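> sequence isn't available, so here's the structure alone:
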């Protein structure tokens, strides 16, 4: 009897041991993760080749064995709902009242907002001088130039960060707040009035008193926040193009719609469990829509470039280079221009500019990546 018991235990052990492999070959994958899995490439000769091949096989198996995603999902659920902590703290930081924030794996964003990864005054001047050179080059082509910084949610909702990270609570008695790279660059840019450098932080902080401007479970602003950003950008552009129509909040209708979780919830594989309370649908009250005429994938990032024809083709031609924050910007800006071109990359494509001959070039970049402006 005892022998049968031991044999049963051994059999169960081996079944559990080989279950992931059997599950993999049967294609049983109940959950999908947003992790990026890379394999080691097989190189070398002889013993080196064999060693690298075994490493490649091990790397692939570790990332793809059967049941792995289900186990990761259970780990994330346990940490988030039971232990009240982030299962991936380097990627997702848990804030107050259900808010999620990008962690330091995304451009050292936390360190930037607590003053541990600042921008030197010299680096800020280098960026400013480079932007000035870009502006002069565009000016020779009769093109106006604008730089739009999309703030991190950490800047707009700092009160929702954990207490130890709240900027406005650091040495509050002394009135001290850590200086962020955006603070340094904005201060430097104030000495370059000829450059249109647009800092949206104060405007969005004011706007959030009326309605949320960012998503709680995502790194991006919501449609309302994007509309506010577009309105500020348009105010700057109307200084050079006074015949452009202003973007006014009262010209739009707002509706609340249920929403799933955003990209940060997705990183934790909890998009269905950690949802937005609601999302904003923003529609113009009167017909004011552009017609999308072309989608291509010519940008260096592989994301599709997009082109619109506006309702009034006599208006200026716009070319916007930007990141994922421009996805919601595209709901609004094209309707105010004769033609619009949106390119998903953080560097200027001078051949595209020469070919399309826009009247205005806008560069949008998220706050945590503003150092990339030196390589524009």
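Yep, that arrived. Nothing here was measured: the structure is a model prediction, and the numbers come from that model.
> C-alpha only now, for contacts and for neighbours.
Will do.
> which other residues reach stretch 178-195?
Contact partners of stretch 178-195, identified using Cα atoms under 8 Å, 6 or more residues apart in numbering, comprise 112-115, 117-121, 124-125, 128, 131-132, 135, 145-146, 167, 170, 197, 199, 367, 370.
> just the buried ones out of these, please.
The neighbour-count criterion (16 or more other Cα atoms under 10 Å) marks 112-114, 117-119, 124-125, 128, 131-132, 135, 145-146, 167, 170, 197, 199, 367, 370 among the contacts of stretch 178-195 as buried.
> neighbours around residue 250, how many?
9 (other Cα atoms under 10 Å).
> scratch that, residue 126
Neighbours of residue 126 under the rule other Cα under 10 Å: 14.
> same deal with residue 190?
By the criterion of other Cα under 10 Å, residue 190 has 13 neighbours.
> put this next to the first one:
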């Protein structure tokens, strides 16, 4: 073999092997965090039963764990973003002046530009779902407030690229707010105007440039609007001292796996400090000796974490949960259901609107389906499935259920489950909720 050929082989081996060799020494000193919304594949185990699938499984594992993976992805994403103004993630849209927007899920860009609207049936269903929540809350003697947080795409619509045409200002959120005002007595807090005014007057970035969420100023404005609904005063944003810091990442930047040095702005508001931003435990409590004595229970999504951390400075007792069952045992004065605009199409909380009582006496076994709150205006269809069978039997079809309950008989010793459907009409054409109960 000629020296030249040997040299080429050595060069190839060096190029191929150097990433693995350098990774061995440096992997603990570089960024290896998983920025993808999925689990990284683990090393597959070879077995006689699945040996034929091992090559494909190992290739998937290798692609997920290749040395310098984050750095290579970041380099590729950076070239797309900075050189070609293109997004390497189909769920991230690059707007004007480097603003990033989310297009996944229900696509809040389409939602906030009026490219998609709700039908009358959609509005009636959503209103019915929220009315169920309101009835359950009121049965506990609590005030109910539906808090709708605007999308970032709604507040910073002018930063969307020219390709995103605004079809109408009457977006899904405005449709729903108007419908609830006209057809229900639900108290609604929709701080759109307050946020737009603060954006214009404060000079702050109310929402994050590289993230889907609002920043501390946006959360403060939302908290102030909610407090005003409860007749609790908070200072104007202009009266609160703000300390600016510059940050380089957000959830949208993470989706692109890029870091943009000092590309975003955050503000700490004196007296209303927020720790960990939109992060938080699934259940949190905040207590202090000053502020309003009204006790708040807040069912939240990611927007509600920062919102509640601001509210803790204005109320003595605040209970916050991502799961509604965490709040069932909380004796509150006000129950706030916080939801971001992009999730407004399905606000069903799955609360225990119905319960089941079983009783056996000399006449046999009776099952009582009981309303736990006022279900006037809702119709129930229920089907029972005895344990150990695949058969479903109708026990109620399009009936109303009071808080006294509706009773039906089953054979002695029978246990099973009830599949229950709730409708806005007796014909079962307008469903709003379903649940499963054991008997």
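Done, it's in. Everything numeric here is computed off the predicted structure, so don't read it as measured data.
> just to revisit the earlier point, out of the buried ones among the contacts of stretch 178-195 of structure 1, name the ones that lie in helices.
If you go by DSSP state H, those have 112, 113, 124, 125, 128, 131, 132, 135 in helices.
> how many neighbours does the nearest residue to the fourth one once chain neighbours are set aside have?
Across the structure, with Cα to Cα, 6 or more residues apart in numbering as the measure, the residue nearest residue 125 of structure 1 apart from its sequence neighbours is residue 188 (6.6 Å). A total of 17 residues lie near residue 188 of structure 1 under the criterion other Cα under 10 Å.
> what about residue 188 of structure 1, helix or strand, and which?
Using DSSP states H and E, residue 188 of structure 1 falls within helix 181-189.
> give me the buried positions along that helix.
181, 182, 184, 185, 186, 188, 189.
> as a markdown table, these with distance to residue 25 of structure 1 would be great.
Shown next, in a markdown table, are the buried residues of helix 181-189 of structure 1 (distance: Cα to Cα, whole Å):
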| residue | distance to residue 25 of structure 1 |
| --- | --- |
| 181 | 49 |
| 182 | 50 |
| 184 | 54 |
| 185 | 54 |
| 186 | 55 |
| 188 | 58 |
| 189 | 58 |
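> quick one: which of these is nearest to residue 209 of structure 1?
residue 182 (22.5 Å; Cα to Cα).
> and the strands in structure 1, which stretches?
Here structure 1 has its strands, by DSSP state E, at 92-94, 100-102, 144-150, 196-199, 252-257, 279-284, 291-296, 305-309, 317-321, 339-343, 360-366.
> got JSON lines for the ones you listed, with distance to residue 245 of structure 1 too?
Below are these laid out as JSON lines (distance: least, Cα to Cα, whole Å):
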{"stretch": "strand 92-94", "distance to residue 245 of structure 1": "40"}
{"stretch": "strand 100-102", "distance to residue 245 of structure 1": "35"}
{"stretch": "strand 144-150", "distance to residue 245 of structure 1": "17"}
{"stretch": "strand 196-199", "distance to residue 245 of structure 1": "19"}
{"stretch": "strand 252-257", "distance to residue 245 of structure 1": "14"}
{"stretch": "strand 279-284", "distance to residue 245 of structure 1": "14"}
{"stretch": "strand 291-296", "distance to residue 245 of structure 1": "18"}
{"stretch": "strand 305-309", "distance to residue 245 of structure 1": "16"}
{"stretch": "strand 317-321", "distance to residue 245 of structure 1": "14"}
{"stretch": "strand 339-343", "distance to residue 245 of structure 1": "14"}
{"stretch": "strand 360-366", "distance to residue 245 of structure 1": "15"}
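> which of these sits closest to residue 80 of structure 1?
The nearest among these, by Cα to Cα, is strand 92-94 at 8.9 Å.
> the closest residue to residue 162 of structure 1 other than its chain neighbours - how many residues pack around it?
Among residues not flanking residue 162 of structure 1 along the chain, residue 95 sits closest, at 5.3 Å (Cα to Cα, 6+ apart). Per other Cα under 10 Å, the neighbour tally for residue 95 of structure 1 reads 21.
> how close does residue 83 of structure 2 sit to residue 76 of structure 2?
Residue 83 of structure 2 sits 10 Å away from residue 76 of structure 2, going by Cα to Cα, to the nearest Å.
> ugh, wrong one, residue 433 of structure 2
For residue 433 of structure 2, the distance to residue 76 of structure 2 - Cα to Cα - is 45 Å.
> out of those two, which sits in the more crowded spot?
More crowded of residue 433 of structure 2 and residue 76, by other Cα under 10 Å: residue 433, with 20 against 15.
> spit out the contact partners of the more buried one.
Residue 433 of structure 2 sits in contact with 129, 348, 350, 421, 422, 423, where contact means Cα under 8 Å, 6+ apart.
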